[in-house]
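Trainee: my questions are about this predicted structure, shown below with the sequence.
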Amino acid sequence: MISVASHVVWQDVPGELVLFDQQGNAYHALDAIGSEIWRQLAAKGDIDAVIADLTERYDAPPERIAEDVRGFVATARDKGLLTDAA
């Protein structure tokens, strides 16, 4: 399970999602697919559930979707935006 770090706030704005890391005083803007992944992770906390949902909704190879979601999560973890849920 995964969760949004407690020091991160986020807001939907037209065409993207904006994150603010209060700890690092940094803004991050996500594109449409990154925004969708973020929203689903925030709601579900389950990487595999997000992958399954996106695989059902998009015409892309499941391996590619899984790779993209896992890459997104790895990058967000490295930046301290997502953490492993307790």
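Mentor: Arrived safely, thanks for sending.
Trainee: going by C-alpha atoms from here, please, whenever you check contacts or count neighbours.
Mentor: Noted.
Trainee: can you pull out the helices in this protein?
Mentor: Under the criterion DSSP state H, the chain contains helices at 32-44, 47-57, 62-78.
Trainee: relative to residue 3, which of those helices is closest?
Mentor: Residue 3 sits nearest to helix 32-44 of all the helices of the chain, at 6.1 Å, using C-alpha to C-alpha.
Trainee: give the buried residues for the closest one.
Mentor: By 16 or more other C-alpha atoms under 10 Å, the buried positions in helix 32-44 come out as 34, 35, 36, 37, 38, 39, 40, 41.
Trainee: hold the first one in mind and look at this next one:
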Amino acid sequence: METFSFDTEISISSELISTRLEQDTVILNLATGKYYSLEGVGSLIWQSLEAKQDLGAIQENILSSYNVSSEQSLTDMQAFLSSLADAGLISF
């Protein structure tokens, strides 16, 4: 798993379209035809990335929305971002 710092710049792939459905986010990779569905904190992180928020702001969003420690939110956020990068949805 990659480690990120709060100044890591993250870019969403230009080959994606996404939409929010209630509390979830659905992503379509136009290059591969694969769909992804994000719920809860995953959807929150994705919406924050689309808003071009930095990792510090994303962590604050998580902390204000979920009952989780700062350390746990950072660990989980790093794991989730690594999985998005492995799927080719983001790059840094």
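Mentor: Okay, I see it. Just so you know, these numbers come straight off a predicted model, no measurement behind them.
Trainee: mind checking the TM-score on these two?
Mentor: Once superposed, chain against chain, the TM-score is 0.86 (TM-score structural alignment, normalised by the length of structure 1); 84 aligned residues with a C-alpha RMSD of 1.5 Å.
Trainee: tell me which of the helices of structure 1 lies nearest to residue 20 of structure 1.
Mentor: helix 62-78 (12.4 Å).
Trainee: centre of the chain versus stretch 58-66 of structure 2, how much separation?
Mentor: Counting by C-alpha atoms, centre = their mean, to the nearest Å, stretch 58-66 of structure 2 is centred 12 Å from the centre of its parent chain.
Trainee: and the contacts of it?
Mentor: Residues from elsewhere that reach stretch 58-66 of structure 2 (C-alpha atoms under 8 Å, 6 or more residues apart in numbering): 41, 44, 45, 48, 49, 69, 70, 73, 74, 77.
Trainee: quick check: chain neighbours aside, which residue is closest to the third one?
Mentor: Right, the one you point to is residue 45 of structure 2. Counting by C-alpha to C-alpha, 6 or more residues apart in numbering, residue 45 of structure 2 lies nearest to residue 58, which is 6.4 Å off, once chain neighbours are set aside.
Trainee: and that neighbour, how many neighbours?
Mentor: For residue 58 of structure 2, the count of nearby residues is 23 (other C-alpha atoms under 10 Å).
Trainee: just give me the match in structure 1 for it.
Mentor: Aligned by TM-score structural alignment, residue 58 of structure 2 pairs with residue 50 of structure 1.
Trainee: residue 67 of structure 2 and residue 26 of structure 2: what is the separation?
Mentor: 25 Å (C-alpha to C-alpha, to the nearest Å).
Trainee: more crowded one of those two?
Mentor: residue 26 (16 against 9).
Trainee: now do the same for that one: its match in structure 1.
Mentor: Alignment note (TM-score structural alignment): residue 26 of structure 2 maps to residue 18 of structure 1.
Trainee: next one: residue 41 of structure 2
Mentor: Matched by TM-score structural alignment, residue 41 of structure 2 corresponds to residue 33 in structure 1.
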